[in-house]
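> All I have is the shape, not the residue letters:
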């Protein structure tokens, strides 16, 4: 249905105009309530502040507002409660920054299809946004790990990867990721890290194993003394960053690696990357990294 509408340029244009008119009516009020740094300000902030990052993308926001499941995480009332806790009881900003999509207050830098999707999202959830989000906080931009697919200016993506590579330059890094996500395998995203280890967790419904995941990360951090943890496990990463931020820097960076693959390939759309799983595009049958020695040597723990 959506595809047929998009193929009808006149009808699609009318729908987009309707979304924009409704969005503008509500944006003028919401912009005064929320302080969300734009993508450039967010990158500058992360480059100069050693803080943890907990991101609320559209999926996490919808879980705040209603019983909402996503492709790799079924709705869990315990998860929804934890997400509310992060918003309602924020950490000190010197320890943790919460990130919301800057699209809630402006879509000027976004690609057109991203703009229209967020115009619709905002108009359908305006009351929930006002009721659930704290207007007294400063937020970063949650799309910081998805810049290639979402922002028009390629310079933003170039800057994003330069900033992140510098953050983990010469650091001991632990990646907590879904099975077969394989961040940094087959590319140079973490080439500058002093050491790289991995904990693999279920790529679907990871929150069901949250306590085991958290405990294992804490045990391995005590053993290896990591400088930085990078989590790519959907909404579970948001909670993990919040819980561990008082003791170690945790960056919730789902999609960062797969976006880097698209960026390197100059991909026009999301596509399959051999040997890597993402919830948006399933992994191909060609699992080329299954027996990769470098990858296997980095795995120091698993949660099944």
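Arrived safely, thanks for sending. Please read these numbers as outputs of a predicted model, since none were measured by experiment.

> only C-alpha atoms for contact and neighbour calcs from this point on.
OK.

> so residue 140 sits in a strand?
Yes: looking at residue 140 with DSSP: H, G, I helix; E, B strand; the rest coil, it is inside a strand.

> Test my guess that it contacts residue 103.
No: Residue 140 is not in contact with residue 103 according to C-alpha atoms under 8 Å; the separation is 11.5 Å.

> Please say which of those two ends up with more neighbours.
residue 140 (28 against 23; other C-alpha atoms under 10 Å).

> Name the nearest residue to that one, ignoring sequence neighbours.
residue 99 (4.3 Å; C-alpha to C-alpha, 6 or more residues apart in numbering).

> part of a helix, is the one you found?
No: counting by three-state DSSP, residue 99 is not part of a helix but strand.

> Give the burial count for the residue lying closest to residue 60 once chain neighbours are set aside, as a bare number.
In space, and not counting its chain neighbours, residue 60 is closest to residue 235: 6.2 Å by C-alpha to C-alpha, 6+ apart. Residue 235 has 29 neighbours, counted by other C-alpha under 10 Å.

> then this one, side by side with the first:
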């Protein structure tokens, strides 16, 4: 092993010990996560690298969402005090250079927020990442198929988005309708989305809209709706089963050269 990488991992151990206490000791494993979500109809707000860094760094912008004081505050509020119909997703424990650097960018600012929320459980954001499909193969696909079997769903995503209702995963749904908004800087339209989705009567709302989805899942759960932020689950499926690009390497919009972080 590279000496510098070994040193980086050793230096990260105290931070990872704190993350273990604050997040991972309270995180359901991935199959259990989907069972808990399904059985309790829990809405899900995902906090991946982008969302955590938007909280920690005011001047940070993702490739598809500029930061703002309001966005950062809403993300903080969800992390501190998720409502009883909502569960928060955070990344699974992975000790590699990429994840160490990602956590190093946000942990100091996140720690006091996580301390305030000492009793909440978590699910893994890797439910919609290639790791879930690599680890559990067809079982992961079948769990998703059962999650929305027989349901009327609404998909909320950006215009031209690469989110795809892959038949192998989604042909168990009863019906689908779409609500489209901006693919970039969708948070600018969040008030309009809230108003539009207040009237939605579907069984399940699937969100694929970056940090805006994180906020919307919380808002919709407060309205008594079941909303799951699924992130780049379609790209994750294609990566594992069809040799497609990693989600963060795929364009945000079909035909675009701009790519995402997760």
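That came through, no problem. Fair warning: this is a prediction, and the values are worked out from it, not measured in the lab.

> related to what we said a few turns ago, what does the residue nearest to residue 60 of structure 1 align to in structure 2?
With TM-score structural alignment as the matching criterion, the partner of residue 235 of structure 1 in structure 2 is residue 211.

> And the helices in the stretch 1-150 of structure 2?
Along the stretch 1-150 of structure 2, the stretches classed as helices by DSSP state H, counting those that start in this stretch are 3-22, 30-40, 49-56, 69-80, 97-104, 107-116, 130-136, 138-147.

> Buried residues, the first one. List them.
It refers to helix 3-22 of structure 2. 8-9, 12, 15-16, 19, 22 (16 or more other C-alpha atoms under 10 Å).

> Roughly how far does the equivalent of residue 248 of structure 1 over in structure 2 sit from residue 200 of structure 2?
When structure 2 is aligned by TM-score structural alignment, residue 248 of structure 1 is paired with residue 225. Per C-alpha to C-alpha, to the nearest Å, residue 225 of structure 2 is found 9 Å from residue 200 of structure 2.

> Who has more neighbours out of these two?
Higher neighbour count among residue 225 of structure 2 and residue 200: residue 225, with 23 against 14, using other C-alpha under 10 Å.

> looking at it, the more buried one is touching residue 206, isn't it?
No: using C-alpha under 8 Å, residue 225 of structure 2 is not in contact with residue 206, being 11.0 Å away.

> Can you give me the end-to-end span of stretch 138-158 of structure 2?
Using C-alpha to C-alpha, one end of stretch 138-158 of structure 2 lies 28 Å from the other.

> so where in structure 1 does it end up aligned?
So stretch 138-158 of structure 2 sits over residues 158-178 in structure 1, by TM-score structural alignment.

> Give me the mean deviation of the helix or strand that residue 229 of structure 1 is a member of from structure 2.
Assigned by DSSP states H and E, residue 229 of structure 1 falls within strand 228-232. Here the mean offset of strand 228-232 of structure 1 against structure 2 after fitting is 0.4 Å, by mean C-alpha distance after the TM-score superposition for structure 1.

> Which residues are in contact with the spatially most central residue of structure 1?
Nearest to the mean C-alpha position of structure 1, by C-alpha atoms, centre = their mean, lies residue 254 at 4.2 Å. Residues in contact with residue 254 of structure 1 (C-alpha atoms under 8 Å, 6 or more residues apart in numbering) are 145, 231-234.

> and the two most separated of these?
Taking every pair in the contacts of residue 254 of structure 1 and measuring C-alpha to C-alpha, the maximum separation is 13.1 Å, between 145 and 233.
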